[in-house]
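Visitor: What follows is a predicted structure for the sequence shown.
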Amino acid sequence: MKRLLILIVLAALAWSGYWAFGAWQLRQSEAQWFEERRGEGWQAEYADLAVRGFPYRFDTTLTDVALADPATGLAWQAPRFQLLRLSYRPNHLIALWPGEQVLATPERRFVVRSDDMRASLIPRPGAARALERATLVAETMQIVPERGGAWALARLNLAAERTPAAEATYRVGLSLDGLAPPEPPQRLPQTLDALRLDATVAFTAPWDAAAIAEARPQPVRIELDAAEAVWGRLVLRAAGRLDVGASGLPEGRIEIRAENWRAILDLARESGALPDGLADNLESGLALLARLSGNPETLDVPLDFTNGRVQLGPIPLGPAPRIVIP
């Protein structure tokens, strides 16, 4: 009995030492990361950094966090941010965001509110902080820009997983439920019925710790397996492949299927996404294509990206957008 008690005491002391050393290492690592960013000219600040959770977890809590990258103009602020780890599996991270945070781009500033926003991050075995798979979920989100109305979202679900055959290729799935634009047209429901995306994306490098601190990996190939948006009577589906050059210009084709396409075009015209002149020309050309397909209300047409230009069927739309992650 005495030996057993001694073993228990020794085991408890050993575990306490392991936890204390691990907590110290985490504090040093996180503080060093912020110091390195400041050395690169970032704004990288926090009011307090604490590691708690003894004996089974390492819970890192940062308060009054502010990050700003001068190279991209992106900035983020939050009153609190947490990274949770099990002490016996410290490489599996759970990230928790607060109920309100601020995200700024060079063009606009947004307040993001949510009831529950969290992510699970699992690194690849044998690769320091290289992402193997990740999920991000958020409940009851509201995105409020400094100008204009707020976007609301009942649930966000984003998942990414590295494909076994490639070092920097990821299968990505996105689901948005209950997405409500600021001022939906009166003839449509207040929220979209469905917004889904399933794609495989190859990047210039794996996503790891350097992706935040140094340079974001850029997409080089996007295989859009399926994308769907359903809003009342409006249904839009897409699939295809794009190769993205070093400048961010895509080359390839996306096959588009649009049901009740005239209403979709009217919506783009009313929202200002398409100028009236271009929308009128599109309607004339697309009406001919729809009649040739046999169903004037359903449109099957390719969206082609070639030589820096984009074209919908035979109708040129203008310069292609650059696909660049800032």
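Guide: Arrived safely, thanks for sending.
Visitor: rest of the way, CA atoms for contacts and neighbours
Guide: Will do.
Visitor: Go through the protein and flag its longest strand.
Guide: Secondary structure of the chain read by DSSP state E shows that its longest strand is strand 131-145.
Visitor: helices or strands next to that strand in the packing?
Guide: strand 109-113, strand 116-123, strand 151-162 (3 or more Cα pairs under 8 Å, 6 or more residues apart in numbering; DSSP states H and E).
Visitor: top helix in this protein by residue count?
Guide: The longest helix of the chain (DSSP state H) is helix 2-39.
Visitor: At the geometric centre of this structure, which residue sits there?
Guide: Leu158 (7.0 Å; Cα atoms, centre = their mean).
Visitor: quick one: contacts for Gly17?
Guide: Listed by Cα atoms under 8 Å, 6 or more residues apart in numbering, Gly17 has no contact partners.
Visitor: Quick check: it vs Leu5, distance?
Guide: 18 Å (Cα to Cα, to the nearest Å).
Visitor: put this beside the first:
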Amino acid sequence: MRWLLGIVIVATVLWFGYWFAATTAIRNGVDGFLADQRASGTLIETRDVSVQGFPYRFDLTLDGLKLKDPVSGAGYEGEKLQVSAMAWKPWHILAALPPDQVLTVAGQEIELTGTELMASLRARPALDLPLEELRLGGQAIGLSSSAGWQSGASNLLLALRQAETGPADYALALSAGGVKIDPAFGARLAAVALPNQPPPGMPDEAGPLRANILLHFTAPLDRNYAAVQPRFTGLDIGELHLEWGALVIEATGKLAADAEGYAAGEVKLTVTNWDRLPPVLVALGLVKPEVAPTIGNMMKALAGQTGDPELLQLPLKLADGQMSLGPFPLGPAPLLMPRS
């Protein structure tokens, strides 16, 4: 039995040594990252950095984290960010996000609140640590922007997984319920009055929202991301489904970057109870009120071709740098890749 006891003691000493060595490496890595970011000009602050979880976990906690890129203006503020991994599989990282945080995006500050805000990052145990799955989710999510808009959702789950179609393909799945409509937009929509059409009477929440989309990149998403900088080249929409009151919008199709980098392809849109759509387009500022009745009449004529007067099917076509929805021109197509 002495040999068995000796093996247990040696294994315990080795495990303890591994944990403390890994903890030191994590702390040094975080300190080095913070120093590198400050040296590159990024404004970054934190009150305290700690690593705990002995002996089975690595629990990294950053208190009072604030960071901001002086070039793009993008930034983040959170009171307590906790990142954890089990000691025997450090390639699977879990993050518990604070219930109140501030994101700075496109020149506006967005306050994000919620409960059970979690993130999960799992890589394959390989030298390049290729991304296997990324998950984000939460409950009672609220968004409030300094630009004046508000939104949120009662529940949200976003997942990105490596697809079987190729090493640089990733399957994006989105599910949300109780999507809150911005009150200011709701007021604009309620004020829309079109001839021979009752007020839209849309609810202040939408959902469910579902999406299953295959994304294509130029290279896999792994630890070499910063050096390789994979670019997004196109997508295949398997399912896109949104319900907002009686209005139901669904989409399927494919888009890819053309020779000039613009999105090209076709997406089939199916709209149930399409007569709610013209007021929405007016409230969004996409259509002038005096033009909306004409567009409504054209939609009615197109819906008459489907055999169901409440059902409208339109192709969203993108070609030669331009977009059109059925017979309606929409303007320039989005740029997916830098122009060659």
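Guide: Received, thanks. All values derive from a computational prediction rather than experimental measurement.
Visitor: What span of the second structure is the following helix or strand past the longest helix of the first structure aligned with?
Guide: Remark: after helix 2-39 of the first structure, the chain's next helix or strand is strand 43-45, criterion DSSP states H and E. The counterpart of strand 43-45 of the first structure in the second structure, counting by TM-score structural alignment, spans residues 43-45.
Visitor: That stretch vs the first structure, average offset?
Guide: Comparison of stretch 43-45 of the second structure with the first structure after fitting gives an average deviation of 2.6 Å (mean Cα distance after the TM-score superposition for the first structure).
Visitor: Quick check: buried residues in that stretch?
Guide: For stretch 43-45 of the second structure, burial by neighbour count (16 or more other Cα atoms under 10 Å) applies to Ile44, Glu45.
Visitor: which residues sit against it?
Guide: Under the contact criterion Cα under 8 Å, 6+ apart, stretch 43-45 of the second structure has outside partners Leu34, Gln37, Arg38, Gly64, Leu65, Lys66, Leu67, Lys68, Asp69, Pro70.
Visitor: try 10 Å
Guide: Counting contacts by Cα atoms under 10 Å, 6 or more residues apart in numbering, the residues outside stretch 43-45 of the second structure that touch it are 34-35, 37-38, 62-70, 75-77.
Visitor: Which single one of these is nearest to Ser324 of the second structure?
Guide: For those, the residue nearest Ser324 of the second structure by Cα to Cα is Gly75; the value is 35.5 Å.
Visitor: which residues touch the closest one?
Guide: 42-44, 66-69, 102-109.
Visitor: Can you say which of those residues are buried?
Guide: Buried among these (16+ other Cα under 10 Å): Thr42, Ile44, Lys66, Leu67, Lys68, Asp69, Val102, Leu103, Thr104, Glu109.
Visitor: got those residues as CSV, with distance to Val271 of the second structure columns?
Guide: Shown next, in CSV, are those (distance: Cα to Cα, whole Å):
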residue, distance to Val271 of the second structure
Thr42, 46
Ile44, 47
Lys66, 43
Leu67, 43
Lys68, 41
Asp69, 41
Val102, 36
Leu103, 34
Thr104, 34
Glu109, 34
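Visitor: Out of these, flag the one nearest to Gly186 of the second structure.
Guide: Glu109 (21.7 Å).
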